[in-house]
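J.: got a sequence here, can you build the structure:
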Amino acid sequence: MKEGKNLEQNKQERPMSLMSRSLITGFVGGLIASSFGVIMYYLSFSEVAPKSYLIRSWITADWTDGWLGNMLSILMVGVLSLLTAFIYYGIFKKIDSLWMGVGYGIILWVIVFYIVQPIFPNIPNLMDLNRYTIVSTLCLFILYGTFIGYSISYDYADTIRKEEEIKEKQN
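T.: Down below sits the predicted model:
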């Protein structure tokens, strides 16, 4: 009967850490948001696409205008989103509010379109963008920030609640 304990199906899987789940949330959120950014660009809701500020600012090769440039920029935004998720996890994870995510998205939009805009020569100045681009990208960043923020905060609160339930059962 002792042999049964060593079987693969009888072993308990270690749960993924809260930090790992937060980073996965950030990566997936970045992939989804940048994909919508590309769609918004092709449907003329926005004058800028993720490839405009990540790839086209430094590389002017022909391939950056095609599907490969879009895919690479979507992947790059996913990787950069690991950083935004890590920052949110470190600073705001205890704030269980939808509005914190909205605020975080607005802060990220200001950083991308106002503060670091001089680094990306392919992005027009904020005052040169049309109002449709401003509104649509701001909405996209708000959705992105809400997804990242609320997912991480909810996961943190849920993890704390489950740990407290386990402690209560042990007592």
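J.: hey, let's count contacts and neighbours off CA atoms from now on
T.: Fine.
J.: show me where the protein has helices.
T.: For the chain, the helices defined by DSSP state H cover 18-42, 50-54, 67-92, 98-110, 131-170.
J.: of those helices, flag the one that's most buried.
T.: Neighbour counts (mean count of other CA atoms under 10 Å) averaged over each of those peak at helix 50-54, with a mean of 22.
J.: and that one, what does it pack onto?
T.: Packed against helix 50-54 by the contact rule (3 or more CA pairs under 8 Å, 6 or more residues apart in numbering; DSSP states H and E) you find helix 18-42, helix 67-92.
J.: dump those helices to a markdown table, plus distance to T146.
T.: Converted to a markdown table, the helices and strands packed on helix 50-54 look like this (distance: least, CA to CA, whole Å):
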| stretch | distance to T146 |
| --- | --- |
| helix 18-42 | 10 |
| helix 67-92 | 11 |
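J.: now show me the structure for the sequence below, then we'll compare the two:
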Amino acid sequence: MANEQILGNYPKPMSFPVMVFWTGLFGGLFWGTIGWLASYLSFTEIRPTVILEPWALGDWKHEWLGTLISIILIGICSVVAAFVYYAVLKKFTGFWFGLGYGLVLFAVVFFILNPLFPGIKPFFDLNRDTIITSICIYIVYGIFIGYSINYEYQNNKVQEKEESA
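T.: The predicted model follows:
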């Protein structure tokens, strides 16, 4: 009763899966936008619109609408990537697992899924700036997803211990 008086009628915190969803969506939208900015500034020759190339017809996909839709699709794919991290690596602490996850995602996109995306040249045909920029974006994306999920998982464990004590 005393806790209710102190806490008042504040809304309950987000459930962990909902937090994973929002982390994945925000991470995809944010880092997809950073990828677009990197391509706009010529740090990379890969634009976010490569995600539309196998499925969309017309030149609109290379204009602003295609870029916007591509970044939203990257956000949706990022939600899936966040749930994969949640299912497999949530218990591991530190940023190294997120960094490794980013490198694994880079390898999946650039080596395994590469034939799906005609806008991405084979890995060894890409210029050095594109490779370095892409690796860096995937690494910081992986660290963002990994660290956010790990932090929340560890925080929930501490709260559960405090509530059970």
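J.: and the helices of structure 1 as CSV, adding distance to P121 of structure 1?
T.: Shown next, in CSV, are the helices of structure 1 (distance: least, CA to CA, whole Å):
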stretch, distance to P121 of structure 1
helix 18-42, 18
helix 50-54, 8
helix 67-92, 16
helix 98-110, 17
helix 131-170, 17
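J.: of all these, which lies closest to I123 of structure 1?
T.: helix 50-54 (6.2 Å; CA to CA).
J.: roughly how far is that closest one from the heart of the chain?
T.: 16 Å (CA atoms, centre = their mean, to the nearest Å).
J.: stretch 66-84 of structure 1 now?
T.: 11 Å.
J.: so it matches what in structure 2?
T.: Mapped onto structure 2 using TM-score structural alignment, stretch 66-84 of structure 1 covers residues 63-81.
J.: tell me which of the helices of structure 1 sits nearest to N122 of structure 1.
T.: Of all the helices of structure 1, helix 50-54 comes closest under CA to CA, at 5.9 Å.
J.: any chance you could list what contacts the closest one?
T.: Contacts made with helix 50-54 of structure 1 from outside it, assessed by CA atoms under 8 Å, 6 or more residues apart in numbering, are listed as 34, 37-38, 64, 69-70, 72-74, 76-77, 120-123.
J.: then stretch 125-135 of structure 1?
T.: With CA under 8 Å, 6+ apart as the criterion, stretch 125-135 of structure 1 contacts F45, S46, E47, V48, F113, Y114, Q117.
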